[in-house]
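**Student:** Sequence and predicted structure, then a few things I'm wondering about:
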Amino acid sequence: MKIDFGELVQHCLDLIRQSPYSWYIAAGVFVGAWGVRSWLKQVTSGPAEYIKWYQHVPMILVPRMDTWTLLVHGKYIDELSRAPEDQLSFVDAANNIFQRRYNFGQWAVEDHFHHETIKKQLTRNLSALFPEVLDEAQEAISSQVRLNANESTVVTAFPFIQRIVARSVNRVFVGLPLCRDERWLDIVQGTAMDTVKVATLVNMFPDFLRP
């Protein structure tokens, strides 16, 4: 059976026009198509395209599938680090990138208790916590890769690193023995991956099309 692509497109357009939500559908299709176009342009152009622009402008916007990334020349790092919170906010950026409102609820946007905990209690005790993190990382590697002398093996890098990071971080947050519990680690890693998936999907749509 031969399918006429033009007729198929026209049929889809007719269905959209007849729908009471035609405007929303059209906007969603446009936003999705624009996101794919921007992502493909980034993939095909590569970093050389953006490096070339550094010769003309100090800041450039790089398109991604879900949002835009602002690249700033290295000579402005000190200036950016001194910018006040009301001009360059790490909290606001994290809220937008990870879409905390949709992933965790409005409380995560309004209550910043965990930021203060990380900046104060955790940061001040990093040197004391480092031996435990190192011990857990070594144990995680040895438990996943068991080799005798002169042996080699192949591992899938991404899930391998995920497990090591999950165990090392949770050694600090929840301690032994929970940081080595496989069910707990599955929940932690699954939550992290789901957060990224939801944020990527939500960021593909403008604010007025989000729930």
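**Tutor:** Structure received. Numbering: from 1, shown residues only.

**Student:** CA only for contacts and neighbour counts going forward, please
**Tutor:** Will do.

**Student:** Distance from stretch 64-80 to the middle of the chain?
**Tutor:** Centroid separation for stretch 64-80 versus its chain: 16 Å, with Cα atoms, centre = their mean, to the nearest Å.

**Student:** What ranges does the chain have for its strands?
**Tutor:** 59-63, 68-72 (DSSP state E).

**Student:** Check the chain for its longest helix and report it.
**Tutor:** Ranked by residue count and defined by DSSP state H, the top helix of the chain is helix 22-45.

**Student:** Buried residues, that one. List them.
**Tutor:** 28, 31, 32, 34, 35, 36, 38, 39, 42 (16 or more other Cα atoms under 10 Å).

**Student:** The fifth one touches residue 68, doesn't it?
**Tutor:** No - between residue 35 and residue 68 no contact is recorded; they are 9.8 Å apart, counting by Cα atoms under 8 Å.

**Student:** since we're on residue 126, how many residues are nearby?
**Tutor:** For residue 126, the count of nearby residues is 12 (other Cα atoms under 10 Å).

**Student:** Run through the residues that contact it.
**Tutor:** Contacts of residue 126 were listed using Cα atoms under 8 Å, 6 or more residues apart in numbering, and none were found.

**Student:** Would you quantify the distance from it to residue 173?
**Tutor:** 12 Å (Cα to Cα, to the nearest Å).

**Student:** and what of residue 181?
**Tutor:** Residue 181 is 14 Å from residue 173, by Cα to Cα.

**Student:** Then residue 76?
**Tutor:** 35 Å.

**Student:** and if you look at residue 46?
**Tutor:** Taken as Cα to Cα, the span from residue 46 to residue 173 is 39 Å.

**Student:** Check it against this one:
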Amino acid sequence: MAGVLQKVQEIWPIDGYIVFIAAAIALYIPVYHRSEARKLQHIPAAGSGYAWMFYFDAVRYLVSGAKFLETGFSQAHSQIARVPSLFAGWVVVLRSREIIEEWRKGTDELFSLDNVHDSLQTEYTMSERIITNPYHIPIIRSQLQKALPQLIAPVYEEIDLSLKASIVDSPGEWTGIDPRELFVKAIAQASNRMLVGLPLCRNEEFLGVAINYTFDVVKMSTILRLFPKSVRPLVNRLLPTIENSVAKGMKYLGPMIKERKAQFEHQEGNVPDDFLQWMLEDATEEEDQDDRELGVRVLTLNFVSVHTTSTTICQATIDLAAYPQYQDELRAEAEAVVKEHGWTKEGLDKMIKIDSFIKESQRLHPVSTTLQDRLVTRDYTFKNGVTLPKGTNIALDIEHGNRQYTDPATFDPWRFYNIQRETDKPSSMTTLAPEFLSFGHGRHACPGRFFAAYEAKIALAWLLLKYDLKLKSGTRVPDILFGPTRLPNPKNKVLLRRRT
């Protein structure tokens, strides 16, 4: 046996025991999916719908994304379809406005958030306390929301410093950038100005740890979900990826947390006004006051904020370069607003065209094609007569909602600007609607979307005021689809030329 495991380790660079366990449960999984398929056979399926074809169809979904999902809806002309996921089994996707509104009105007891935590394997990749006591959510909705007017200038300062340091250009010449790397660094620095303040938000090593923590969470949650729940603790111990990542983060966060606690206890000096401080003040239960628990929560907030926001800005930057004819009008808005209001919340709220441009980019290039994983806790029948059995995984179809606008395939930067003017109703990035789900919908919509929207507007306005943009290829290369995930294509090379 030892020789076999050694050979496996030589061929495949992961622990041989993991491979052995995976092989041992390979007989279990087809039986499970056959049982699940029988319970959901009344719902149209993307792909064949047969249990014995589950893995083949799941791989097709993995490499084709939304295109594969669409087959389930188009074949039966249905508003509910199921799609095979390698990591979540059968997922039932909801798409019509009426069904999504019915879902929104459902209680947490009916449509449970447990599926979100299972997807992320929160217990192992973050902390069980984030599940049992998510006290950071009320902080985002309260303290962060109230602090936004005071945060805009510091956030601008960090984005400005980061982008200036990262972009090396020559006067009059076009310079290539990788918007993916550029904005991950800038948003990590800006977000951590809000999370932990100066000087840690500018520490390159800490920012690297915070950025990489996201990849470690995705990697470990993916691996863990390949195994039955009973063996996940063992797998987690055999692959200490998260523990190593947290240890690297605590090298920087640990001393700061101890210093803050001492300062808070003795009421010494000026009390910092950042998220870490708000958590220290609101973490009333002893378990949540643990240094590691506080540090993990800071890393978790990096996980949920940095990559989604930076990807949104990256896509908008590619669109800005792909449609240079809109740059002058957007730039004029930014110039007028900054001249009158400076980099303030009041000023950013007046960047309505830039907001519309970013939202249109989100519409055509959402970070994910489905959203809001939930678990049905008891048999439930929708008003259209379709019944979801207890234990069903459900998600919402973002792509379908994004196609419910006039001329949906066309990039119209003023789409939401015009909707707002014509209807006199809010239609900004942060406005929630069943046909626009990039920030979610209902009471569990992203509470940090207002902060994220301000970061995005600052970054795009900064670029417009300093540079002309164009695509090296001249036209936009389609995104990369990977299951429900949509990624910016690295072939979209953006060129900048400093304005004089």
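**Tutor:** Arrived safely, thanks for sending. All values reported here derive from a predicted model rather than from experimental measurement.

**Student:** for the strands of the first structure, which one ends up most surrounded?
**Tutor:** strand 59-63 (a mean of 16; mean count of other Cα atoms under 10 Å).

**Student:** so how much does that strand differ from the second structure once superposed?
**Tutor:** Superposed on the second structure, strand 59-63 of the first structure shows a mean distance to its aligned partners of 2.9 Å (mean Cα distance after the TM-score superposition for the first structure).

**Student:** just checking, what packs against that strand?
**Tutor:** Other elements packing on strand 59-63 of the first structure under the criterion 3 or more Cα pairs under 8 Å, 6 or more residues apart in numbering; DSSP states H and E are helix 22-45, helix 47-53, strand 68-72.

**Student:** Specify, as a residue range, where it falls in the second structure.
**Tutor:** The aligned range for strand 59-63 of the first structure in the second structure is 80-84, by TM-score structural alignment.

**Student:** all helices for the stretch 101-250 of the second structure, in order.
**Tutor:** For the stretch 101-250 of the second structure, the helices defined by DSSP state H, counting those that start in this stretch occupy 114-120, 122-125, 128-132, 136-139, 145-166, 179-195, 204-224, 232-238, 241-266.

**Student:** What range does the helix or strand just after the longest one cover in the first structure?
**Tutor:** Of the helices and strands lying after helix 241-266 of the second structure in sequence (DSSP states H and E), the nearest is helix 275-282. For helix 275-282 of the second structure, there is no aligned range in the first structure, judged by TM-score structural alignment.

**Student:** Which neighbouring elements make contact with the longest helix of the first structure?
**Tutor:** helix 5-18, strand 59-63.

**Student:** Arrange these in a markdown table, one row each, with distance to residue 149 of the first structure as further columns.
**Tutor:** Converted to a markdown table, these look like this (distance: least, Cα to Cα, whole Å):
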| stretch | distance to residue 149 of the first structure |
| --- | --- |
| helix 5-18 | 61 |
| strand 59-63 | 47 |
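
**Student:** Please identify the most buried of the ones you listed.
**Tutor:** strand 59-63 (a mean of 16).

**Student:** quick revisit: any idea which of the helices of the stretch 101-250 of the second structure is most buried?
**Tutor:** helix 179-195 (a mean of 24).

**Student:** Tell me the counterpart of residue 139 of the first structure in the second structure.
**Tutor:** So residue 139 of the first structure corresponds to residue 161, using TM-score structural alignment.

**Student:** same question, residue 98 of the first structure
**Tutor:** Aligned partner of residue 98 of the first structure by TM-score structural alignment: residue 120.

**Student:** remind me, longest helix of the second structure?
**Tutor:** Max-length helix for the second structure by DSSP H is helix 291-322.

**Student:** Where in the first structure does the next helix or strand after it align, residue-wise?
**Tutor:** Proceeding N to C from helix 291-322 of the second structure, the next assigned helix or strand is helix 327-341, under DSSP H and E. Counting by TM-score structural alignment, helix 327-341 of the second structure falls onto no part of the first structure.

**Student:** which residues sit against stretch 188-202 of the first structure?
**Tutor:** Against stretch 188-202 of the first structure from outside (Cα under 8 Å, 6+ apart): 65, 66, 97, 98, 99, 102, 103, 162, 163, 166, 210.

**Student:** Greatest separation within those residues: which pair is it?
**Tutor:** 163 and 210 (33.1 Å; Cα to Cα).

**Student:** re the thing from before, out of the helices of the stretch 101-250 of the second structure, nearest to residue 397 of the second structure?
**Tutor:** Using Cα to Cα, the helices of the stretch 101-250 of the second structure put helix 114-120 closest to residue 397 of the second structure, at 16.0 Å.

**Student:** Packing partners of that closest one?
**Tutor:** helix 204-224, strand 370-376.

**Student:** which residues of the first structure does the last one align to?
**Tutor:** In this case it means strand 370-376 of the second structure. The aligned range for strand 370-376 of the second structure is empty, by TM-score structural alignment.

**Student:** counting contacts, what elements does that strand pack onto?
**Tutor:** strand 111-112, helix 114-120, strand 393-397, helix 398-402.

**Student:** How far away from the center of its chain is the first one?
**Tutor:** Taking Cα atoms, centre = their mean, one finds strand 111-112 of the second structure lying 20 Å from the centre of the chain it belongs to.

**Student:** do the third one as well
**Tutor:** Its chain's average C-alpha position is 16 Å from that of strand 393-397 of the second structure, according to Cα atoms, centre = their mean.

**Student:** Just tell me the aligned range of that strand in the first structure.
**Tutor:** By TM-score structural alignment, strand 393-397 of the second structure lines up with nothing in the first structure.

**Student:** Now do that strand: everything it contacts.
**Tutor:** 88, 90-95, 100, 115, 369-376.

**Student:** Stretch 164-173 of the second structure too?
**Tutor:** 175, 177, 182, 497, 498, 499.
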